[in-house]
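>>> structural data only, the sequence is not supplied:
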């Protein structure tokens, strides 16, 4: 009887999640109902699955009473609204009907076409129009009119009574009870961005839109029994049982065959390409590699994942071949020698003894996934290739579902209640929590918050996940078209996996852009071709490893942050395998558990390692008894606790946040403890092993992932070591990395390059380098309009260098404001005139409300020259201008702003000689990191440059630090004690203050 049920996926409208709807229906004895969310089918497949799941599970009460839990018959559809007005809702007769509805909605979403007043002709869909007194539509065979019990009196003498077979019971379901109706009102107010009291009645649901027993609903239509019969007949005609068998694992929905001829040819093709790649990677007769390759191919073929590998290979081949793009294949896919031979990844799994079962094993129920990184400005090209290659409705981006967050909910509720901003701000201030709890208004907000938290708020797009489907994706979901411009499914990665999809991750990162552009610049500037994939040479290069050991790889991917630099130095890291380990133990979980410190200690004294037990020694000897990688979690769960590989991998996956069933996770944890006890381990030992697993697994990398990062780090390190100027220019042009832009400009200057301020006759949009001269690009100039950022270099390239100010103005059609900005920065210094003279001159051309010509003059008419008095200019004035317009002074150190000439008692490179001493230093602020202590107080880690341009680091403990110690950019006087941790010196700060500077003379005047 319930043809129009809304879940919370009817965003900011429905109030119940799908499990709650099904549970409520079962409690009321309802046997079938139709989920019809508004303009989406996000929950359709989840609803079908949930009905089956709750029908199979037997509750204790059911068993005691001798009842056999039944399965509610799930029927799905979509409600179509335009501008908050209900047009009609469609009910799928079967899978084909759901596809029709999804494709109808998808077409209008993707083409941005408003939904029509009349539904189109559907073959497998029932359409229900809402009843009205003036209903005059001519109904098609599959179309009906839904009538609420409150509308029955309007049927008197209505012409629709002549079409009794077209009238059905319409009892929409939106809320659970009166309390959730109030929640519905809040949601509507938030959606309409208005006060709770201002929401129009016709924008809300009726107050009785909740589930009631079927028999009660039927009695409301006693005078019109044919409506009940029509409704029953309609629902009985629907059958979606072909979607899933209750309780069974869904079959893979990914594209099953890469070749048109089918899976048999896929197997032959994958084998041929893999063995060709094997020869490229290992030579002709490497028996170990051949044996490993055969093992993997056997499992891949058994699991029918050949197409998955071939599709990924095709993407990489297109990127490397036609586009000449550089990529990094990372994640668990790098555990596979097949992936290595297909050049999906550059990580050698034999060299690293990578655990293939982390990626794929015979018991795995879902396909593996590859993470392929491209440069930030090249990823879209690859995405467009994928969407062009595969048919419409067979390829889409993965979606995400954002939920209402705690502080955001409080703000939203406060706004619809009409509270002033100051009061709302106070309610979201964590330091006033106790005070707020005494406030009755805040208590009211909290009551609403309890109902609203974690509810779906809006659909969005996944960072890079793409689904490529065997059958049309529209059997399972409608598609949106977010601002990115690619069709996107209406559910997230968890639902995708539950349906049977595994994503292809096409991602981006700046580090690849650094490498790509550096190689190009080296070719342009030095005429050298660099084989950046010659990793085997890089990892044994003594010069690279020496720099790695010193911990100063600024600009290099993943290893430049203060924490990573410290770790590299503490480990005295000088080889690839140690870097792989460092890439994982730097993660928060390892550090917070104390395992990072344990690893460093054991790394330096491996003969003193005491292992927890024999199994831990056997499985973790390579990492000195410390879990470093995700694979270690699997190995410990398997060999220590006795879980099978499938359960071990599921537990690992659950702990990394990719498993959303809390109940299933708790069952696995219990299974871990029970199984470990059965292995004969003591409770104390089991508890300690579990502590290490649980504190680490959620933040860890797979070893293959760490290895992929380490490869890219070595490539960056090679370029910085042997071609530092070009590399640092590439870093600047690809939006830097961990640090602010000025740090990379400083690093470029340290290479010996002569770095120039922007110049209209030499600068391009981005930084360029010719020989030893590098010119800052116009992109970095604050306030410069985009048309001049690109237009000035373009005009110069087309018509040659600018000869003087007048010609520059005429050729670029620049405005007075923009020209003043460029003059102040010194970009017209080629004229030989000082800035203040040029600022005077510019008014001859553009000042005094003169109308600027809109086209090039036929004759070159020169302006009259005036003799000006000498105008003073100072270095510090220029430095302040650069600070304003670039964000940093180029040729004027921050130390030169100081009123004092004092630069500290010592420099950073001498700290190791003064361990235990209290010293004074002066440092230029680079960055900071705030952390919370176990007592919930704050402490900070700071990074500074000394007057010589060398890095040093500080620690600010709560008892020696004000509430917030830093005051932004500038130089600080630091008093502290020199401490050393595994050979890395730093300062424990006792006193700390920002030093006074000379003011801008222009501002003083």
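Structure's in. What do you need? Since the structure is predicted, the reported quantities are computational estimates derived from the model, not experimental observations.
>>> can we go C-alpha only for contacts and neighbour counts from here?
Will do.
>>> where along the stretch 101-250 of the chain do the strands fall?
Ranges of strands in the stretch 101-250 of the chain, per DSSP state E, counting those that start in this stretch, are 125-130, 143-147, 167-169.
>>> in addition, the following structure is provided for comparison:
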């Protein structure tokens, strides 16, 4: 059967309207000997770059266009770009369409449309367009092609049902005509359009990615119009002089001056002065607004220029970091300075750029959320009207590892195989949907700043906060000459800001991160004791264990631990620790490498070490060494073979024996792919250290900040609150008079905010604040409070939550008393809600009831998710001393058999390799929580006892596996609740 190109092909980027993936479209075109292919999405141009790229790679001529379906008639108009100007016109038109809700072809639309049609072919079946532009319109038959062949019709029906939120029984009028029909069918059309289509394709000629090597980056305006290279040099020289003058230790100035001269020359030669100044400017803005900026991220911490501009806080010479790892003069790539900002204020930095450089010169970057296996099953199941319980049972069996591969999920799961047998249409249709884009999203960090209107380069769309987004994703920006700047939000920086604010409020001490002593023994003592929860990078069990075994005593040690604790390098951990503790010596492969490798005890930990060794042994430049390192990491064997020959030859000239040269090369090659970026590792270790410093010196303020970041996460809140209590910090219940959104602290006190109470949100607290501003007597009595808040969101459910969380304790009634008198209190409030002055004589006398500790604990757990007053297990342990149970915090430090009393906080049931049920349960007491494994044979015997919130005495076996302490259940001794 013979097919020919069609004009109106809709692809996956017309979300939920097409089954045609671009790669399948290209394959189809090649199979049927097309020489050109058309591409036009409705209103958007999301897939244009991807389509153009794939077509070119497959020797097909891409014809780029834009489709506009009339919202009133659904008739299609197509515009195809004849040249680059035509593409730019379409880019402007698409950008306008994506910003404006097109309901009809009104005058505003035609004003924009008129500008777009020059340098394009106009093809339409729409009467309005034909009537208005008759002389230049190619009036052809242009059916929408939404699937490639007729046998995909049923799946297209399902897609249409999903798009319109209908079942298959409800959907109608979906015609079977949205596929490539053979030429015989096409020739039955009133107009034989094949020749005209070929003429259009022949006349459309431009290279989307031809930017003539030009970078589009915003222009930074220097004072007095100084040349940007001169201004950058001035800034750096002034900063270096200041650094010399303020340094408290000896600095070899020659090294810094030489390095600065070199870096500036490379930056200038590669044309990136402007880039550095732009980054310097927005970092400076953030700091001026007290937005915390990270000490560095990625390879940019290896730049002295970045350090002097205070883009980073890491002296690269002090830590032996390499500029070439960041910017390589022998490899023409764009610089990549990634900056972390506290995540709750990152948007302020983006808005600053938006306002400074202009709305159409700044854009976030679009990403595309694709349909995964679970959501595909759910979507299709709704269309087939399959029972939700069955759907839940199916999706429960789809492992997260198979989110993009349903066929493999089925192959590895017997239950899924059975479900596929029962519901073949469901699985077949779901497989066709997996991987299709569902909608656009926003790249977490990427921003582009252009010196020209972005719409002359690519189409854009309106995004978050009115800031535009590129319609193309990040993979095609550099080819178009756009430099992506990563402006990231990091939660740990927000935590650091909260800690500083807490200390200032509670102790009137202002601490600057850059002034913190990085060599305090007590801070390393905290880490080496395994007290790492809440510490950036270090709080996982495996990492905690490594820190303890390493006995870290410097920033460099923290950095090494972070670099080693990854797949690959982990195999060297035990060897590293033995060498560090002096148990193994004489480990250097060659004594000439001692300056490079002694800091890591002869083990290559960092990429920078690979670069340095290549430079030392073979006299390769650092720039060339970095290229060789990359080739090793990517396993580019052809290039590596040629480099090995050159390396050996150069090493022999450099007085190494052939045997040693070969040994060193093989050894480097083995560890090159393991090596981590030292610049990044050192920079992030600063954040780890700062958090450990605050945890050591200001624990109350530390925990207040840490807990503020996990409100709503009961597991984390319980963990951190228990830790705080173990450090003799007194945890105070929420208080209705404490109207903070976050946790607060004061010396050894920690105050829970109202937001920790289930059902209490920020809006209620805002109303509470407003009521207090209007009436300072608000908290004079429970009756007055209830009366005044009755019209401000207070109801009986919230009242009950406030009682049992302890928020009304300050009114000096027991919680039980208030609970039993809710109706009386609300009746009084209702009667007096319009009274300005309440007669105290009318306030009823409440019958006092005593609180029962176990009831209070249970209610706190119900309304807060954790215990504040008395943990029930403390009481239960006291009542069951004969069981001789120990705290979970104790057993985590010991291996072997032991007994605990704990509450089951979470249960996860899995299938073992024999398809039998086993479980992982999270068990907590007043000291800590631990994961306990229950193997299938035991779980089968006692699964009825394993219930959420039940309290059990149990014997467990503690053991170490892959540097992690874990527990497995031996037996349940007693059910205590």
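Nice, I can see it. Not measured: the values here are computed from a predicted model.
>>> work out the TM-score between the chains.
The TM-score (TM-score structural alignment, normalised by the length of structure 2) is 0.82; 928 aligned residues with a Cα RMSD of 4.6 Å.
>>> which position in structure 2 aligns with residue 885 of structure 1?
Using TM-score structural alignment, the partner of residue 885 of structure 1 in structure 2 is residue 863.
>>> tell me if its match really is in a helix.
Yes. When DSSP: H, G, I helix; E, B strand; the rest coil is applied, residue 863 of structure 2 is found to be in a helix.
>>> what about it, neighbour count?
Neighbours of residue 863 of structure 2 under the rule other Cα atoms under 10 Å: 20.
>>> among the strands of the stretch 101-250 of structure 1, which is nearest residue 736 of structure 1?
Closest to residue 736 of structure 1 of those is strand 125-130 (Cα to Cα; 53.9 Å).
>>> quick one: residue 536 of structure 1 and residue 553 of structure 1, what's the gap?
Distance, residue 536 of structure 1 to residue 553 of structure 1, by Cα to Cα, to the nearest Å: 20 Å.
>>> oh sorry, the question was meant for residue 526 of structure 1
Residue 526 of structure 1 sits 23 Å away from residue 553 of structure 1, going by Cα to Cα.
>>> so which of these two has more stuff around it?
Higher neighbour count among residue 526 of structure 1 and residue 553: residue 553, with 23 against 13, using other Cα under 10 Å.
>>> any idea what that one aligns with in structure 2?
Using TM-score structural alignment, the equivalent of residue 553 of structure 1 in structure 2 is residue 532.
>>> now that match, nearest residue through space, not along the chain?
Leaving aside its sequence neighbours, residue 532 of structure 2 sits nearest to residue 539 (Cα to Cα, 6 or more residues apart in numbering; 5.0 Å).
>>> what number of residues lie near the one you found?
Residue 539 of structure 2 has 18 neighbours, counted by other Cα under 10 Å.
>>> that one belongs to a helix, doesn't it?
No. Counting by three-state DSSP, residue 539 of structure 2 is not found in a helix; it is coil.
>>> that one contacts residue 533, doesn't it?
Yes. Taking Cα atoms under 8 Å as the definition, residue 539 of structure 2 is a contact partner of residue 533 at 4.7 Å.
>>> for the stretch 301-450 of structure 2, just list every one of the strands.
Under DSSP E, counting those that start in this stretch, the stretch 301-450 of structure 2 gives strands at 339-342, 362-370, 437-449.
>>> residue 102 of structure 2: which of those strands is closest?
strand 437-449 (18.8 Å).
>>> quick one: the residues in structure 1 that the helix or strand that comes right after that closest one pairs up with.
Later in the chain than strand 437-449 of structure 2, the nearest helix or strand by DSSP states H and E is strand 460-462. Per TM-score structural alignment, the counterpart of strand 460-462 of structure 2 in structure 1 is residues 479-481.
>>> ditto for stretch 337-351 of structure 2
Under TM-score structural alignment, stretch 337-351 of structure 2 corresponds to residues 370-384 of structure 1.
>>> who touches that stretch?
By Cα atoms under 8 Å, 6 or more residues apart in numbering, the list of residues contacting stretch 370-384 of structure 1 from outside reads 312, 315, 319, 325-333, 344, 504-513, 516.
>>> quick one on the thing from earlier: any chance of JSON lines for the strands of the stretch 301-450 of structure 2, columns mean neighbour count and distance to residue 635 of structure 2?
Shown next, in JSON lines, are these (neighbours: other Cα atoms under 10 Å; distance: least, Cα to Cα, whole Å):
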{"stretch": "strand 339-342", "mean neighbour count": "23", "distance to residue 635 of structure 2": "30"}
{"stretch": "strand 362-370", "mean neighbour count": "23", "distance to residue 635 of structure 2": "29"}
{"stretch": "strand 437-449", "mean neighbour count": "19", "distance to residue 635 of structure 2": "29"}
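>>> out of those strands, nearest to residue 872 of structure 2?
Nearest of those (Cα to Cα): strand 339-342, 38.2 Å.
>>> just give me the mean distance for that closest one relative to structure 1.
By mean Cα distance after the TM-score superposition for structure 1, the fitted strand 339-342 of structure 2 averages 2.1 Å away from its aligned residues in structure 1.
>>> and residue 73 of structure 2, how many neighbours?
By the criterion of other Cα under 10 Å, residue 73 of structure 2 has 10 neighbours.
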